[in-house]
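> My questions concern the predicted model and sequence given below.
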Amino acid sequence: MKLDSSIAAVVTGGASGLGAATARALAAKGVRVALFDLNAELGERVAAEIGGLFCAVNVTDDASVDAGFAKARAAHGQERVLVNCAGTGNAIKTVGRDKATGELRHFPLAEFEKIIQINLIGTFRCTAKSAVGMASLDPVDDGGERGAIVNTASVAAEDGQMGQAAYAASKGGVVSLTLPLARDLMAEGIRVNTILPGIFSTPLLLAAPDNVKAALAASVPFPKRLGDPAEYAALALLMIENGYFNGEDVRLDGAIRMAPR
């Protein structure tokens, strides 16, 4: 798909990190970009920077997502590109012991469900609702392409660490969605791919102490540094622009394989 001013895109989690980098990269191609996020301050700032549109959206809520797509389409037209970057995580062991009392406790199920709702179901919700709109469009080329979707998993989908049961399960679900989604949508001319980022320099990691960041960077085989969100964005754009890229899950991680902890 040729990315230019004729294309509209939606980026979830677009106010910061990987999503903001992707929104900037799309806008640099002339694409009309709408950002879905809960952080209005950052979202409005990025939207103003790239000439885009901010939509306050909670990906766990049907009505909120519907309202976001309605606002984006009213301003930019039906999107042909969706990049799902909205997500979160936690670090809770399946069974833990209270340091003060020694009491054994299991992973709070409400916290497990929260991660699944945001990372996995939120991704599917936005994908399904966007794909309905994409399928209504005329193809952009003789091959019948109507749209392209990029989802965000994590290397934790394949080598989750201690305390990442919920996060790894949610991201593993996103990976497992990729091929069935590509197959479901092939008749509509919509491609689906997934990126599995490693340790990236996102706002969460930037807030960590310098020694922690240095240790994380040193754990990457090569290059020995944190990933740059612009590198994620470059791969996302490649997946969108290369019409033969479909049904793939790609690690972007400097060859890291996460240790147990």
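That came in fine, so what should we check first?
> okay, CA-based contacts and neighbour counts for the rest of this
Noted.
> Now for residue 222: which residues touch it?
254-255 (CA atoms under 8 Å, 6 or more residues apart in numbering).
> try this one next to it:
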Amino acid sequence: MQISGISAVVTGGASGLGGATARALAEAGAKVAVFDLNKDAAEAMAKEIGGVACVVDVTKDDQLEAAFEKAAAAQGIARILVNCAGIGISIRTVGRNGPHPIDSFRKVIEVNLIGGFNAIRRASQAMSTLDPLDDGERGVCINTASVAAYDGQIGQAAYSASKGGIVGMTLPIARDLASLGIRVCTIAPGLFDTPLMQALPDDVKAALGSSVPFPRRLGLPSEYAALAKHIVENNMLNGETIRLDGAIRMAPK
């Protein structure tokens, strides 16, 4: 799919992987709607890239529906969806304070897995009403998983379950939407220099980066964005999860 002139939605688009992707799509000529829980950050990003800001909690279906309607009214129905909204926690199944709080587990699943699926179902419904482009394509949805889907570390039961669910639903959703001309892929990043990482001391970041076989550093959000852009442009990429991790395989801790 050619990016220039079409509309896109990026959830979690105000910073980190989502922010880099919003910038990359805008630079390629897309009209980008920035979906984010942080109002100020979403508006700042939208102003920077000439897009539209939509303040939304992806776990709230009414907010998500309203955000898609706002984006479509401003820029047209999106042919690109990139799901970057997500959260993570580190809690052992059984720890000093007892068993893993079930509400915390549920929250991670709701944001990362259910929120991502909800965005896909709403975006793809709208995409299905559009005229097909070359190859009969109407749109593409890109999810963000994690290497934790495969190599979950101590304390990552909730996070790994949510990301494993994203990997697991990629192929069946791609098959569901194939007849509509909508592709679905997932990116599973390794250790990336996101705002969460930036809060760590420099020596800790350096140690984490040196654990990557090659290149021996943290991944850059722009590298995630470059892969997302390529997935949009390469029509044969469908139903696949791509690890973007410098060949890292995570140790237990």
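Looks like it arrived, so ask away. Since we're looking at a predicted model, the values are computed, not measured.
> mind checking what residue 204 of the first structure lines up with in the second structure?
Using TM-score structural alignment, the partner of residue 204 of the first structure in the second structure is residue 196.
> and its match, how far is that from residue 86 of the second structure?
Noted for residue 196 of the second structure: a distance of 12 Å to residue 86 of the second structure, by CA to CA, to the nearest Å.
> Which one's more surrounded, the two?
Of the pair residue 196 of the second structure and residue 86, residue 86 is the one with more neighbours under other CA atoms under 10 Å, namely 21 against 10.
> does the more buried one count as helix, strand or coil?
At residue 86 of the second structure the chain is in coil, as set by DSSP: H, G, I helix; E, B strand; the rest coil.
> Touching, it and residue 112? I think so.
Yes. Counting by CA atoms under 8 Å, residue 112 is a contact partner of residue 86 of the second structure at 5.0 Å.
> For those two, list the residues in contact with both.
With CA under 8 Å, 6+ apart as the test, residue 86 of the second structure and residue 112 reach no residue in common.
> mind checking the longest helix of the second structure?
What stands out as the longest helix in the second structure, according to DSSP state H, is helix 157-177.
> The first structure: matching residues for that one?
Using TM-score structural alignment, helix 157-177 of the second structure pairs with 165-185 in the first structure.
> Residue 210 of the second structure versus residue 11 of the second structure, what's the distance?
Taken as CA to CA, the span from residue 11 of the second structure to residue 210 of the second structure is 30 Å.
> So for these two, which sits in the more crowded spot?
residue 11 (30 against 14).
> what's near enough to touch the more buried one?
Here residue 11 of the second structure is in contact with 18, 34-36, 81-85 (criterion: CA under 8 Å, 6+ apart).
> That one - nearest residue in space that isn't next to it in sequence?
residue 35 (4.5 Å; CA to CA, 6 or more residues apart in numbering).
> would you say that neighbour is within a helix?
No. Residue 35 of the second structure sits outside any helix when classified using three-state DSSP, being strand.
> Quick check: residue 156 of the second structure touching residue 90?
Yes. Counting by CA under 8 Å, residue 90 is a contact partner of residue 156 of the second structure at 5.4 Å.
> Compare these two (neighbour count), which wins?
residue 156 (22 against 13).
> need the helices for the stretch 151-253 of the second structure, in chain order.
Counting by DSSP state H, counting those that start in this stretch, the stretch 151-253 of the second structure has helices at residues 157-177, 195-198, 202-210, 221-233.
> Quick one, which of the ones you listed gets closest to residue 252 of the second structure.
helix 157-177 (11.8 Å; CA to CA).
> buried set for the closest one?
157-167, 169-171, 173-174, 177 (16 or more other CA atoms under 10 Å).
> Then stretch 190-204 of the first structure?
190-202.
> Endpoint to endpoint, it covers what distance?
Distance across stretch 190-204 of the first structure, first residue to last, is 32 Å (CA to CA).
> all strands of the second structure, in order?
7-11, 31-36, 52-55, 80-83, 94-95, 98-99, 139-144, 182-189, 241-244 (DSSP state E).
> Quick one: work out the angle between the longest one and helix 221-233.
Taking axes from the mean of the first three to the mean of the last three CA atoms, to 10 degrees, one finds that strand 182-189 of the second structure is oriented at 160 degrees with respect to helix 221-233.
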